[in-house]
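S.K.: Provide a 3D model corresponding to the input given below.
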Amino acid sequence: MRNKLLLAGLLLGATPAAQAQHQHQHQMAAMSHATTAGKSMQAVAAPGSPVLAFQRGMDSVMVVMDEGMRRMDGASPTDIDASFAAMMVPHHQGAVDMARLQLLYGKDPALRRLAQSIIAEQQVEIQQMQAWLREHPVPTTSAVPASPAHSHH
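M.R.: Have a look, this model is predicted:
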């Protein structure tokens, strides 16, 4: 709880540039984790083991989540609200997929309950954000302008 309050205080007091840098660092750390940490851990896991399957699954989830966040389906990069919703959908889906991997391979009862809660709550939030994106479609800028009416003089 103390860490959450500290983080909230830091983010609320930070400038937009500092917040953007923090978000970028978070994304880079996630990308780094997906591409390096998983691979180094896989060298320790026995081939065919549940540990290796879990690690590969997590690496795959991170790659898909990162690509989805970069693609921002359904949003213009200049629309803050749409960008938030479009980036959070794959972020939450990644959390749901990670929680499913925990249910497949994890044994701890408390973490299994947490994983079930993550799946239930974040699926509802994904649906809410997708509905918002459908209600706020991206304005089309590539539409062909209507040709002026030809007049015969």
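
S.K.: okay, CA-based contacts and neighbour counts for the rest of this
M.R.: Fine.

S.K.: what sits against Val64?
M.R.: Val64 sits next to Pro90, Gly94 when contact means CA atoms under 8 Å, 6 or more residues apart in numbering.

S.K.: most centrally placed residue in this protein?
M.R.: Most central in the chain under CA atoms, centre = their mean is His91, positioned 1.6 Å from the mean C-alpha point.

S.K.: what about that one, distance to Arg2?
M.R.: His91 sits 24 Å away from Arg2, going by CA to CA, to the nearest Å.

S.K.: check Leu52 too.
M.R.: Taken as CA to CA, the span from Leu52 to Arg2 is 34 Å.

S.K.: more neighbours: these two, which one.
M.R.: Remark: of Leu52 and Arg2, Leu52 carries more neighbours, 19 against 7, as counted by other CA atoms under 10 Å.

S.K.: relative to Met41, how far out is the more buried one?
M.R.: Taking CA to CA, one finds Leu52 at 8 Å from Met41.

S.K.: any buried residues in the helix or strand where Met58 lies, and which?
M.R.: Assigned by DSSP states H and E, Met58 belongs to helix 50-71. Within helix 50-71, the residues that qualify as buried are 51-66, 68-69, counting by 16 or more other CA atoms under 10 Å.

S.K.: here's the other one to compare against:
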Amino acid sequence: MNRALILCASLAFIGLASPAVAQDHTDHQMPGMDMSNDPAAAAYKAAMDKMHADMGSVQPSGNADVDFARGMIPHHQAAIDMAKAQLEYGKDPEIRKLSEDIIAAQEREIKQLQDWLAKNAPK
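M.R.: The predicted structure follows:
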């Protein structure tokens, strides 16, 4: 896992642990960007909005490991969704390869988290 992904995961988890701070994620519009005319930006925003909603619905269990795993699944899914949007709209071969690698890695990690939760999460 690269440093940027670790940072994103850490920040996302802090948002999960701090509901008062994580409340306002409704507008991810970048300054000067009209997303209605940019399907890639709209797809990235949709992925982030879904991630925040899904992460926000995770109920704390009192077990830091379980809560981390439950929060990381939607975070990883958002990375997959954004990478798929990049593949649909992007053109740069290096970034396209990175998007393919991100999809493969995040799918593996989601499976690992799901398997771990199946064995360890309270029922």
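
S.K.: off-centre distance for the helix holding Met58 of the first structure?
M.R.: Centroid displacement of helix 50-71 of the first structure relative to its chain, using CA atoms, centre = their mean, to the nearest Å, is 11 Å.

S.K.: over to stretch 13-23 of the second structure?
M.R.: Chain-centre distance of stretch 13-23 of the second structure: 14 Å, with CA atoms, centre = their mean.

S.K.: check stretch 63-79 of the first structure too.
M.R.: 8 Å.

S.K.: next one: stretch 110-119 of the first structure
M.R.: Worked out by CA atoms, centre = their mean, stretch 110-119 of the first structure lies 18 Å from the chain centre.

S.K.: what stretch of the second structure does that stretch fall on?
M.R.: Mapping stretch 110-119 of the first structure onto the second structure (TM-score structural alignment) gives residues 94-103.

S.K.: need the residues that contact that stretch.
M.R.: Applying CA under 8 Å, 6+ apart, the contact partners of stretch 94-103 of the second structure are Ala79, Ile80, Ala83, Lys84, Gln86, Leu87, Gly90.

S.K.: trace the first one over to the first structure, please.
M.R.: Taking TM-score structural alignment as the alignment basis, one finds that Ala79 of the second structure is matched in the first structure by Ala95.

S.K.: check contacts around that match.
M.R.: With CA under 8 Å, 6+ apart, Ala95 of the first structure has these contacts: Ile118, Ile119, Gln122.

S.K.: quick one: the strands in the second structure?
M.R.: Under the criterion DSSP state E, the second structure carries no strands.

S.K.: what about Gln77 of the second structure, how many residues close to it?
M.R.: 20.

S.K.: what's the spacing between it and Gly32 of the second structure?
M.R.: 27 Å.

S.K.: likewise for Asp92 of the second structure?
M.R.: For Asp92 of the second structure, the distance to Gly32 of the second structure equals 23 Å [CA to CA].

S.K.: more neighbours, the two?
M.R.: Neighbours per residue (other CA under 10 Å) separate Asp92 of the second structure from Gly32, with Asp92 holding more: 11 against 6.

S.K.: quick one on the thing from earlier: preserved in the second structure, out of the contacts of Ala95 of the first structure?
M.R.: Mapped onto the second structure and checked by both residues aligned by TM-score structural alignment, their matches' CA atoms under 8 Å, the contacts of Ala95 of the first structure keep the contacts Ile118, Ile119, Gln122.

S.K.: distance to Asp81 of the first structure and neighbour count added to these, as CSV?
M.R.: Converted to CSV, those look like this (distance: CA to CA, whole Å; neighbours: other CA atoms under 10 Å):
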residue, distance to Asp81 of the first structure, neighbour count
Ile118, 23, 19
Ile119, 24, 19
Gln122, 18, 18
